[in-house]
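[1] coordinates only, sequence not included:
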């Protein structure tokens, strides 16, 4: 349960966060922004790049039409993941949790072994979570970070109580970061950690264990 989706923890200092006024509209005060998280902008251009990577990967498969039809709201779901990643980064940073390249590689290798190899893993992630090949390392970085946060809290992410404990910490981090999303994509919910009408809970956006994609449930 926790998807993705960036190797270093880039965070705004708490003092600066406290001094930052509430942002009323990304579109008005931050032209070109898809969202602003802790004063940091996720640009529409960056979001479009993520979407294009996924669409290109989907179009290269025999199931292109089905995949594209199943991800008709791809921009929203990709932005959901991008915002969630920054919230998780903040929570992990506050807890003193860090992730190494070895951590990421270990999770990725374990998943690949369980599904039948790297190519099978790429196919599974693309089909089930709309993760392009170039986004896989980030996917497993987020998994590793979530697992590290859970260990810090002394909880098990495979249990409801463990998930609730991590969600509480992430919700708190989300509130501190004052997530503001461009209205065209919806509104961020700090309690469910989802964007607008997104139907997938945060646990589908990163994996709580090193299980292969098809075993991840949320």
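    That came in fine, so what should we check first? Please read all numbers here as calculations on a predicted model, not as lab measurements.

[2] all contacts plus neighbour counts: C-alpha atoms, from now on.
    Will do.

[3] Doesn't residue 89 belong to a helix?
    Yes. Counting by DSSP: H, G, I helix; E, B strand; the rest coil, residue 89 is part of a helix.

[4] ok, now how distant is it from residue 131?
    19 Å (C-alpha to C-alpha, to the nearest Å).

[5] Ok, residue 78 next?
    9 Å.

[6] more neighbours, those two?
    residue 131 (27 against 23; other C-alpha atoms under 10 Å).

[7] now the strands for this protein?
    Counting by DSSP state E, the segments of the chain that form strands are 33-37, 40-43, 180-181, 188-189, 194-195.

[8] Would you mind pulling the contact partners of the longest one?
    Translated: strand 33-37. 26-27, 41-44, 47, 79, 83, 86-87, 177-182, 185 (C-alpha atoms under 8 Å, 6 or more residues apart in numbering).

[9] go with 10 Å
    With contact meaning C-alpha atoms under 10 Å, 6 or more residues apart in numbering, strand 33-37 is reached by 11-12, 23, 25-27, 30, 40-48, 75-76, 79-80, 82-84, 86-87, 174-185, 187-188.

[10] tell me, what's touching residue 78 and residue 131 both at once?
    4, 5, 50, 51, 54.

[11] a markdown table please, covering the residues you listed and showing neighbour count and distance to residue 202.
    Shown next, in a markdown table, are the shared contacts of residue 78 and residue 131 (neighbours: other C-alpha atoms under 10 Å; distance: C-alpha to C-alpha, whole Å):
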| residue | neighbour count | distance to residue 202 |
| --- | --- | --- |
| 4 | 30 | 10 |
| 5 | 24 | 11 |
| 50 | 20 | 19 |
| 51 | 20 | 19 |
| 54 | 23 | 20 |
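
[12] Pasting the second one now:
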């Protein structure tokens, strides 16, 4: 049987920066929460901690204050984008689990090794993910796990990520989780997550060779 070309997907806060805030469903997040997903709070403190991780990594990766300020300016919407990423992480994880899919440590290591080889080493890969996608080094494996979940979900649905069937699975997961954002950060539109919208390019392909997994 012919095997479909497999691709890994980059899910990142930096890509979400290009997306408009989703609006419609959800505006009643509990006090002190940036969002509530599946009855579990993402607190403002947790959100700010994740943002601080990125800022600290950015500062450590540049030579001087001018370069750091340039990095900050390039990620001016980091707080909003980080929250959207944290919510999407949980939505995608639920969609994958609904389909009976999981990712193990060896698969993450395999993908990471291939990407490190392509980038020119572990440090080069970490720097690339930080600069391009706002993913600090300590969160890189988590990000790669989500890429693999997205890839497996698309394969399970016999489609490609970004196609209607893929977005429908995310929409159903969003509805199950009753995503509720604090209005200061925007709101979550369950229905729009079913659409393929060129204005929300939070999916990006990386070479298929790095995403090969056993059938």
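    Looks like it came in fine. This is a predicted model, so every value here is computed, not measured.

[13] Narrow the contacts of strand 33-37 of the first structure to just the buried residues.
    Using 16 or more other C-alpha atoms under 10 Å as the burial test, the contacts of strand 33-37 of the first structure include 11, 25-26, 30, 41-44, 46-48, 75-76, 79-80, 82-84, 86-87, 174, 176-182, 185, 187-188 as buried.

[14] and the residue nearest the centre of the first structure, what does it touch?
    In the first structure, the centroid-proximal residue (C-alpha atoms, centre = their mean) is residue 81; its distance is 3.3 Å. Residues in contact with residue 81 of the first structure (C-alpha under 10 Å, 6+ apart) are 2-5, 75, 87, 139, 193-195, 202, 204-206.

[15] Going along the chain, name the helices of the first structure.
    Taking DSSP state H, the helices of the first structure run over residues 14-19, 26-29, 44-59, 64-70, 74-94, 101-115, 118-129, 136-153, 160-177.

[16] Among those, which comes closest to residue 212 of the first structure?
    helix 101-115 (4.6 Å; C-alpha to C-alpha).

[17] So which bit of the second structure is that closest one matched to?
    On the second structure, the counterpart of helix 101-115 of the first structure by TM-score structural alignment is residues 105-119.

[18] what's the matching stretch in contact with?
    In contact with stretch 105-119 of the second structure (C-alpha under 10 Å, 6+ apart) are residues 8, 121-128, 140-148, 206-207, 209-214.

[19] For ChimeraX, write a command that selects the buried ones of those residues.
    If you want just the buried ones from those in ChimeraX, going by 16+ other C-alpha under 10 Å, the selection is:
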select :8,122,125,126,127,128,140,141,143,144,145,146,147,148,210,211,212
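
[20] Need the helices of the first structure in JSON lines (columns: distance to residue 35 of the first structure).
    Conversion of the helices of the first structure to JSON lines gives the following (distance: least, C-alpha to C-alpha, whole Å):
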{"stretch": "helix 14-19", "distance to residue 35 of the first structure": "16"}
{"stretch": "helix 26-29", "distance to residue 35 of the first structure": "6"}
{"stretch": "helix 44-59", "distance to residue 35 of the first structure": "8"}
{"stretch": "helix 64-70", "distance to residue 35 of the first structure": "24"}
{"stretch": "helix 74-94", "distance to residue 35 of the first structure": "8"}
{"stretch": "helix 101-115", "distance to residue 35 of the first structure": "27"}
{"stretch": "helix 118-129", "distance to residue 35 of the first structure": "21"}
{"stretch": "helix 136-153", "distance to residue 35 of the first structure": "19"}
{"stretch": "helix 160-177", "distance to residue 35 of the first structure": "12"}
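
[21] coming back round to it: put together a markdown table for the strands of the first structure, with distance to residue 102 of the first structure on each row.
    A markdown table is the format used below for the strands of the first structure (distance: least, C-alpha to C-alpha, whole Å):
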| stretch | distance to residue 102 of the first structure |
| --- | --- |
| strand 33-37 | 28 |
| strand 40-43 | 27 |
| strand 180-181 | 33 |
| strand 188-189 | 32 |
| strand 194-195 | 29 |
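
[22] what's the closest of the ones you listed to residue 168 of the first structure?
    It is, among the strands of the first structure and with distance given as C-alpha to C-alpha, strand 188-189, at 12.9 Å.

[23] what's the matching residue for residue 84 of the first structure over in the second structure?
    Per TM-score structural alignment, residue 84 of the first structure is aligned with residue 88.

[24] Now do its match against residue 134 of the second structure, distance only.
    Distance check for residue 88 of the second structure against residue 134 of the second structure: by C-alpha to C-alpha, it reads 15 Å.

[25] Over to residue 12 of the second structure?
    7 Å.

[26] okay, and the common contacts of the two?
    Between them, residue 12 of the second structure and residue 134 share the contacting residues 81, 82, judged by C-alpha under 10 Å, 6+ apart.

[27] Hmm, residue 54 and residue 132 of the second structure touching each other?
    No. Using C-alpha atoms under 10 Å, residue 132 of the second structure is not in contact with residue 54; the gap is 11.9 Å.

[28] any shared contact partners between those two?
    Going by C-alpha under 10 Å, 6+ apart, residues that sit against residue 132 of the second structure and also against residue 54 are residue 75.

[29] And the match of helix 101-115 of the first structure against the first structure, how far off on average?
    In this overlay with the first structure, the average offset of stretch 105-119 of the second structure from its partner residues is 0.9 Å by mean C-alpha distance after the TM-score superposition for the first structure.
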